[in-house]
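In: Got a predicted model here, sequence first, then my questions.
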Amino acid sequence: EKDGALERRFQPIIVDQPSQEDTIRILYGLKSKFEEFHNVEYKPEAIEKAVTLSERYITERNLPDKAIDVIDEAGSLVKLRAYQLPPDLRDIEEKIKEIEEKKEEAASEQDYEKAARLRDEELRLRAKLESLKAKWKQEMAANRPKVTEEDVAEVVARWTGIPVKRIHENDMEKLLHIEEELHKRVIGQDDAIKAVARAIRRSRVGLKGRHRPIGVFLFLGPTGVGKTETAKALAEYLFGSEEALVRFDMSEYMEKHTVSRLVGAPPGYVGYEEGGQLTEKVRRRPYSVLLFDEIEKAHPDVFNIFLQIFDDGRLTDAMGRTVDFANTIIIMTSNLGARLIAHGSQMGFEKKFGMIDYEQMKKNVLDQVKKSFSPEFLNRLDEVIVYRPLEKEDVVKILELQLEQVNRSLHEWNVKVRLHKSFVDWIIDREYKPEYGARSLKRALQHHVEDLLAEELLKGTLADVELVEIRVKEDKPYIKPVKKKEKLEAIFNQ
């Protein structure tokens, strides 16, 4: 304070956030008031769950405030759900409305005898309704609806956007099956998936700093081999949705002044009150996967910010708010590996499928990484993962996955599509480019399959067909209809 005389007349008292155990005791003290107000009953498990879930998922607020709001809203939710009128009472209310309309109609037609009869019927029904309502309220008061753990989880899910199933699911069970889930979407990268899963499990069991991010990874390798798909799969499996993936293109942060875009503009500059792009996104969605594309293009000052996040798991934005990164997975990608592989191809060391020496390529890539990044940056990473170029069997599986997406899109047309072996071999030989990875296949499927299907669907030629097969004849793909009565076989007809 500028006024020292005023300052010494006050004694500062620092009020820290209470522990989870203290918060539970506070909630038990407030429990009766909320039960009386909402006319519900809180189970002990619901009280404890409100504290643990709010502390885990609502990071921008403090205890006991956030836990109190959770049980308040959970009580309101249960009350609204439970205190809806029974169907028989709603039927009586509808009848009363009908009688009121008929009574007004009779009065307007000057049929007063009919209006009087309808009035008596209305009074009788209203008396019956009031009697039944009073009885129903007594029964509800005697048997208050209970607020359970599921209700608390639903409230937290609404606040955070994380699905209830993910909030309520056993974390340990989920962590044991990471490889299995990632393999459904990421093909041919066993080493990468195992390394990611091991690092995440280590973190969750508490074998490293409590405040550090869940995992910090550097993905290397050619384009189109599954680096971004791994990040998407992690976001969906661990945090419930691909929307939990926050992506940054680091080519936009090549200049020194762009650092302020991540943490917010300094006081007095335009955009000060808007916050930083990185800090705001993590503050609003603390459970997320952060993907930094082409990390080698970022300015050195950006790396200084990353060092703090990797070490302490927190970052202070321009407005002085501390943002917690402890519940994020940080993935950085680099195309350093792609350049070396392209160079190997020019020198004749690379075939369409299969590197002659993957281990040598990996060593070359890692040597390049050590030259491009500082030791203090590399030492803070959990894993540096080099993705393998795709083999032919991987490409076939990726085609199958992409075809499943096409079939999901065709659901409303009641048509399914499969690929004949002749087409699979033809599209791989003709369209697959190792330097573009699986992305070249996606474009090829759009051109050779989706365009053909769209044309035939609009013509109406597939109206009586349940299954079609894409074949090749004279170096040109065509659609062969299969009638409904024919048995559906596997997507790939060998």
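Out: Sure, I can see it.

In: going forward, measure contacts and count neighbours with C-alpha atoms only.
Out: Noted.

In: Number of residues surrounding the closest residue to Arg380 other than its chain neighbours?
Out: Distance criterion Cα to Cα, 6 or more residues apart in numbering; nearest residue to Arg380, sequence neighbours excluded, is Phe310 at 6.3 Å. By the measure other Cα atoms under 10 Å, the count of residues near Phe310 is 24.

In: Pasting the second one now:
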Amino acid sequence: MSRVDAALPVVEQSQAPADTAAATAEDSSDAVSAEASNPSGESTATAKATESTEQIDTEALKTELRKAADELKELQGETPLMSPVVDSQAIAEVISGWTGIPVGKMVADEILAIMKLEETLGERVLGQDHALLEISERIKTSRARLTDPKRPIGVFLLVGTSGVGKTETALALAETLYGGEKNLISINMSEYQEAHTVSSLKGSPPGYVGYGEGGVLTEAVRRKPYSVVLLDEVEKAHPDVMELFYQVFDKGVLEDGEGREIDFKNCIILLTSNVATDLIMSLNADPETRPDPKGLEEAIRPELVKAFKPALLGRMVTVPYYPISDDVLKEIVKLQLGKIERRIANNHDAKFTYDESVVDTVASRCTDVDSGARNVINILMGTLLPEMSGEVLSRMATGEGISKAHVSVGDDENFVYEIS
């Protein structure tokens, strides 16, 4: 009991900020509601004065309402504790919690999101415009209800070297169409190189060990029927395992180990493969003679037939990905530095800047062509951020905090940090 009694003040103290935030949010929300519910222009505090002689300044009250709404929005941030009004978004979020259907699927903005899908994906996946166009057009056609309703929204085989944006495409689709990256079901198919492993995907049949536990794939889709399914390194899976997907691609359903039909009709299925990597690199070695997307697909077709049965290839849309060029690599560096900038602004309320030489230096250190854009993240996480963290932690330890952080490159090609 003494340990419990000693821990109580700590728990109460840690709970205090959340309670304070909730109380402040409620007060701000009440202020917005009170102002908004008085269209005649009279506030509660001035009602008596109005009844006597004074006329309320309507514009002043509107200004006060906008100010209260802005304060509430700033206080709540990205995850508001409450909403001043019960609108369509609030209702959609409640229903989403009940049904598992993402919010984006239940509001009118979903159509607009699909219409701008290629543009939205292009903000995260760079240098693969042809692939994003192909995927976007197929999804638009499905959403317009012009395709077979029994099949999944789309089934795509993304072929290319490592680090060119295949996995990032899956993450971007989940974020844009299904309300967040949490609605991405990712399965590493290199773990299914034996024929008997098919049971772990769909669940064990009655009488076998693991019956009733559900399969890795079927249980995930049953819980999240609206999701992106990513089957990574699919060429490494056993052919018998891949035959499991024929029914999924054709009819949009898969029977699990307990005999239940799992619905895949609301899923986007992406399969990634590193087949024909050497051929893709050689064909794109010279930018002047680089083939167009259709030509690249035809060139790698013989290699794909060696790895996959023609019947399986015929059920998928093959989308080749180009290797990352130097110009695209620099844009990816800027994209990752932008994420660091937002992180510092959100966590430290500080400004982050960098010289153009930082972009060139990071790009020049990406010498492993087989890793593609993953090199950028490795360099930033392995050098720039750890070196910055020492100075930031030193200032935090003394209670100084930071207001600005700038990164440049010194004469020795190492990063130089100016933190204040």
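Out: Yes, it's here. None of the values given here were measured: they were computed from a predicted structure.

In: sorry, back to before: check which helix or strand the residue nearest to Arg380 of the first structure maps to.
Out: Here Phe310 of the first structure is covered by helix 300-312, with elements defined by DSSP states H and E.

In: Which positions in the second structure sit opposite that helix in the alignment?
Out: Using TM-score structural alignment, helix 300-312 of the first structure lines up with residues 239-251 of the second structure.

In: Name the residues of the matching stretch that are buried.
Out: Pro239, Val241, Met242, Phe245, Val248, Phe249, Lys251 (16 or more other Cα atoms under 10 Å).

In: Just to check, the second one is in contact with Ser190?
Out: Just to be clear, that refers to Val241 of the second structure. No: here Val241 of the second structure lies out of contact with Ser190, judged by Cα atoms under 8 Å, at a distance of 11.0 Å.

In: give the contact list for the aligned residue in the first structure for Ser200 of the second structure.
Out: The equivalent of Ser200 of the second structure in the first structure is Arg261 (alignment by TM-score structural alignment). When contacts are counted by Cα atoms under 8 Å, 6 or more residues apart in numbering, Arg261 of the first structure is found next to Gly276, Gln277, Leu278.

In: Between those residues, identify the one with the most neighbours.
Out: Gly276 (21 neighbours).

In: Next up, the contacts around that one.
Out: Residues in contact with Gly276 of the first structure (Cα under 8 Å, 6+ apart) are Ser260, Arg261, Leu262, Val263, Gly264, Ala265, Asp317, Ala318.

In: May I see the buried residues of stretch 123-130 of the first structure?
Out: Buried, per 16+ other Cα under 10 Å, within stretch 123-130 of the first structure: Leu125, Arg126, Leu129.

In: ok but the first one is inside a helix, no?
Out: This means Leu125 of the first structure. Yes: using DSSP: H, G, I helix; E, B strand; the rest coil, the assignment for Leu125 of the first structure is a helix.

In: all strands in the stretch 51-200 of the second structure, in order from the N-terminus.
Out: With DSSP state E, counting those that start in this stretch, the ranges of strands along the stretch 51-200 of the second structure come out as 154-159, 184-188.

In: and those, which is most packed in?
Out: strand 154-159 (a mean of 22; mean count of other Cα atoms under 10 Å).

In: so where is that one in the first structure?
Out: The alignment of strand 154-159 of the second structure onto the first structure (TM-score structural alignment) spans residues 215-220.

In: what's the spacing between the residue nearest to Arg380 of the first structure and Lys146 of the first structure?
Out: 43 Å (Cα to Cα, to the nearest Å).

In: what does Val417 of the first structure give?
Out: 50 Å.

In: picking up where we left off before, any idea of the angle the helix holding Phe310 of the first structure forms with strand 215-220?
Out: Orientation check (axes from the mean of the first three to the mean of the last three Cα atoms, to 10 degrees): helix 300-312 of the first structure against strand 215-220 gives 140 degrees.

In: what's helix 300-312 of the first structure packed up against?
Out: strand 314-316, helix 375-378 (3 or more Cα pairs under 8 Å, 6 or more residues apart in numbering; DSSP states H and E).

In: and among these, the most buried is which?
Out: strand 314-316 (a mean of 18).

In: who touches it?
Out: Contacts for strand 314-316 of the first structure (Cα under 8 Å, 6+ apart): His211, Val263, Thr279, Ile305, Gln308, Ile309, Thr322, Val323, Asp324, Phe325, Ala326.

In: try stretch 234-241 of the first structure
Out: Residues outside stretch 234-241 of the first structure that contact it (Cα under 8 Å, 6+ apart): 162-163, 166, 174, 178, 181-182, 242-245, 287-289.

In: between those, which is closest to Arg119 of the first structure?
Out: Pro163 (51.6 Å; Cα to Cα).

In: residues touching the closest one, list them.
Out: Ala157, Gly240.

In: ok, 10 Å please
Out: Contact analysis of Pro163 of the first structure by Cα atoms under 10 Å, 6 or more residues apart in numbering lists Ala153, Glu154, Val156, Ala157, Phe239, Gly240, Ser241.

In: Just give the number of residues close to the fourth one.
Out: Ala157 of the first structure has 19 neighbours, counted by other Cα under 10 Å.

In: for the alignment partner in the second structure of it, what are its contacts?
Out: Taking TM-score structural alignment for the superposition, Ala157 of the first structure sits opposite Ser96 in the second structure. Under the criterion of Cα under 10 Å, 6+ apart, the neighbours of Ser96 of the second structure are Ala90, Pro102, Val103, Gly104, Lys105, Met106.

In: Determine which two of these are furthest apart.
Out: Of all pairs in the contacts of Ser96 of the second structure, the most separated under Cα to Cα is Ala90 and Lys105 at 13.8 Å.

In: who's more crowded, Val417 and Lys146 of the first structure?
Out: Val417 (23 against 18).

In: if we can go back for a sec, what about the strands of the stretch 51-200 of the second structure, which gets the closest to Val32 of the second structure?
Out: Using Cα to Cα, the nearest of the strands of the stretch 51-200 of the second structure to Val32 of the second structure is strand 184-188, at 37.0 Å.

In: How far off centre is the closest one?
Out: 13 Å (Cα atoms, centre = their mean, to the nearest Å).

In: Onto which residues of the first structure does it map?
Out: With TM-score structural alignment as the criterion, strand 184-188 of the second structure aligns to 245-249.

In: Which ones among the contacts of Pro163 of the first structure map onto helices?
Out: Ala153, Glu154, Val156, Ala157, Phe239 (DSSP state H).

In: Tell me the one among the buried residues of stretch 123-130 of the first structure nearest to Lys114 of the first structure.
Out: Leu125 (16.5 Å).

In: Can you tell me what that closest one aligns to in the second structure?
Out: Taking TM-score structural alignment, the alignment leaves Leu125 of the first structure unpaired with respect to the second structure.
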